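# Give me a model of this one.
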Amino acid sequence: MPLFGAHLSSAGGICNALRAAGELACETVQLFTKNNNQWTGKAVSPEDAAEFRRLTKSHGLKFVTSHDSYLINLASPDDVLWQKSVTAFVDELRRAEQLGLAYLVMHPGAHVGSGEEAGLKRVIQGIDEAHRQTPDFKVKILVELTAGQGSSLGHRFEHLATIFDGVEESKRLGVCFDTCHVFAAGYPLAPEADYQRTMTEFDNLIGLNRLKLFHLNDSKKPQGSRVDRHEHLGQGHLGEEPFRLIVTDPRFAKLPMILETPKTNADDEQMDPVNLGVLRRLREGLEGRKD
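Reported below is the predicted structural model:
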């Protein structure tokens, strides 16, 4: 069965995200290991790292994942910003490795006018440099598919195919498939025939074997809008059907699936339990059919 979780706050200490995951009965979790809007953060102490690993085990969490800083732009044509981004990205990898994380999710970045080809070359160079500086690390980089706002790269499957083809140690890479982003980028995820066509295109260009993690988010904006706005499951333009198709797809039966939906609704109701409930209900339907 797929493993469900959410992106949870590490405010007040990175271990707090794991405690919150335990309270929500999550099977996986994503977090920031530092403030995502800062270039640097407080170092992870050996004591915190040990407690983090203990809580990961005690709560039975698998494929614990971090997301890198939104400031990082490995596609930047500006040499100073690019080098600053590489340094920050390597730091993210070191923090993730220290905590024993499975994955570090990253956005390819934005070419900011240099063009897609030039931007993708910079991304490849940045990942190669990060790999050279972390030769024995176990944590795997997951390149996230994006909605394609502005000059952001990663909104076409071809972009990721280019990255995987160009990176020297591409076996150290995987893909994070964000449903809101892919839908906003123009790919249909329902009805089933369209869903299957999208997955076949992904497989042909990138390979389903590279898909390691889902971000499950509905979309406030319509298909092809190229606007990244997450919505509660079943309450946006995607509806519930794409999530049913994904969580019941036997090809993804062992993958982690993480919510990045809004934390509250208009009535200030806590929504992680509600959105997790939707996923669990859909998963129970799969279990029922197996019985």
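# only C-alpha atoms for contact and neighbour calcs from this point on.
OK.
# residue contacts, residue 208?
199, 202 (Cα atoms under 8 Å, 6 or more residues apart in numbering).
# Apply 6 Å and report the result again.
Counting by Cα atoms under 6 Å, 6 or more residues apart in numbering, residue 208 touches no other residue.
# same question, residue 61
Contact analysis of residue 61 by Cα under 6 Å, 6+ apart lists 27-28.
# How much space separates the residue nearest to residue 10 when sequence neighbours are not counted from residue 2?
Nearest residue to residue 10 in three dimensions, chain neighbours excluded: residue 17, at 4.8 Å (Cα to Cα, 6 or more residues apart in numbering). Distance, residue 17 to residue 2, using Cα to Cα, to the nearest Å: 20 Å.
# These two: which is more packed in?
Per other Cα atoms under 10 Å, whichever of residue 17 and residue 2 has more neighbours is residue 17, with 24 against 21.
# From the contact counts, what lies against whatever helix or strand that one lives in?
Following DSSP states H and E, one finds residue 17 within helix 15-23. If contacts are counted by 3 or more Cα pairs under 6 Å, 6 or more residues apart in numbering; DSSP states H and E, helix 15-23 sits against no helix or strand.
# which other helices and strands contact the following helix or strand past that helix?
Under the assignment DSSP H and E, the closest C-terminal helix or strand after helix 15-23 is strand 28-31. If contacts are counted by 3+ Cα pairs under 6 Å, 6+ apart, strand 28-31 sits against strand 3-7, strand 65-67.
# structure for this one too, so we can compare:
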Amino acid sequence: MTKFVGAHVSASGGVDNAPLNAMEIGAKAFALFTKNQRQWVAKPLEVKTIDAFHKNLEASAILPKYILPHDSYLINLGHPEIEQLEKSREAFIDELERCRILGLDKLNFHPGSHLSKIPKKDPEYNDKLIQAESHCLDVIAASMNKAIEATKDSTVKLVIENTAGQGSNLGYRFEHLGHIINKIEDKSRVGVCLDTCHTFTAGYDLRTREAYDETMGAFGRIVGFEYLMGMHINDSKPKLGSRVDRHASLGQGEIGWDTFKFIMNDTRMDDMPLILETIDESIWAEEIRALYALIEDKQ
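Sure, this is the predicted structure:
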């Protein structure tokens, strides 16, 4: 059983600093933004920065397959307005190219939002909402297909992150993920990242052995573990099914330590990046050690 745990580390001052920051906390994996996540445009990566990134990555002994870059929070591949949708698609393709240039093989992203403005007093609100969600999922899949076609010489995988379902964000049901994947033409370029906080607040319980097995069984049936390419390891401030995205440090939220023990002893999560996005980065090294301590000796 081989687990690769890390955290979403800072790339402030340049992406080449991310491997160094991962080393400082004893990480065997890490996530990063390859550009400012709150800006649409960034200058191209310089050769010296790319070279320094590779040098520092080699020093960290972390392989590229255990790195899970995240795209900009501004991107919405399901945007209902054409101009904003095209802007998101262009930015997403640029993010994929930045990953390729750095020698990374994944890009993690939130699928998208329909930004529905349907008033709840509308007597047909529920029907219209279902239609908006279905249409948005199709737009997200179309955006992904366009991005894959635009980067067809690349092997970077588009890794969809499940969401908490806050606001009009889609991807909070396993059926949403399955719907998107089903419409992807080149399925060798698509994967999924499961966030424990998002999974829990979307309504999937993980806290007991029975609940964990039921939730993971549903994921396996509806999505398929062949698509699981990473996890975000977070506790949750909000309660089960709250549809609110607020992370907590491990053991300090509504999920609790048992869930993380189940994950650390689940071979289906071997050989992939397991990334902390917990709220107190000063204890990331401690949380990483605590997670490894949960692994049971099977001999």
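# average offset between the helix holding residue 17 of structure 1 and structure 2?
Here the mean offset of helix 15-23 of structure 1 against structure 2 after fitting is 1.0 Å, by mean Cα distance after the TM-score superposition for structure 1.
# mind checking what residue 205 of structure 1 lines up with in structure 2?
With the correspondence set by TM-score structural alignment, residue 205 of structure 1 lines up against residue 222 in structure 2.
# Count residues in the vicinity of its match, would you?
Around residue 222 of structure 2 there are 16 residues (other Cα under 10 Å).
# how far away is the residue nearest to residue 10 of structure 1 from residue 32 of structure 1?
Relative to residue 32 of structure 1, residue 17 of structure 1 is positioned 9 Å away (Cα to Cα).
# Over to residue 135 of structure 1?
23 Å.
# So between these two, which is more surrounded?
Taking neighbours as other Cα under 10 Å, residue 135 of structure 1 and residue 32 compare with residue 32 leading, 21 against 9.
# Tell me if I'm right that the more buried one and residue 64 touch.
No: using Cα atoms under 6 Å, residue 32 of structure 1 is not in contact with residue 64, being 11.0 Å away.
# Give me the aligned partner of residue 250 of structure 1 over in structure 2.
In structure 2, the residue matched to residue 250 of structure 1 (TM-score structural alignment) is residue 267.
# Would you mind measuring from its match to residue 298 of structure 2?
Following Cα to Cα, the distance that separates residue 267 of structure 2 from residue 298 of structure 2 is 12 Å.
# Of these two, which one has the most company?
residue 267 (12 against 6).
# Can you name the residues that contact that one?
With contact set as Cα under 6 Å, 6+ apart, residue 267 of structure 2 has no partners.
# for structure 2, what spans make up the strands?
Assigned by DSSP state E, structure 2 shows strands spanning 4-8, 29-31, 106-109, 112-113, 157-161, 169-170, 190-195, 228-233, 235-236, 247-248, 273-276.
# Flag every buried residue along the last one.
When burial is assessed from 16 or more other Cα atoms under 10 Å, strand 273-276 of structure 2 yields the following buried residues: 273-276.
# That one vs structure 1, mean deviation?
Superposing on structure 1 and averaging over aligned pairs (mean Cα distance after the TM-score superposition for structure 1), strand 273-276 of structure 2 comes out at 0.7 Å.
# helices and strands around that strand, which ones?
The helices and strands touching strand 273-276 of structure 2, judged by 3+ Cα pairs under 6 Å, 6+ apart, are strand 4-8, strand 228-233.
# Need those strands in TSV (columns: mean neighbour count and distance to residue 125 of structure 2).
Compiled in TSV, these are given as follows (neighbours: other Cα atoms under 10 Å; distance: least, Cα to Cα, whole Å):
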stretch	mean neighbour count	distance to residue 125 of structure 2
strand 4-8	26	38
strand 228-233	25	33
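# among those strands, which is nearest residue 263 of structure 2?
Residue 263 of structure 2 sits nearest to strand 228-233 of all those, at 9.2 Å, using Cα to Cα.
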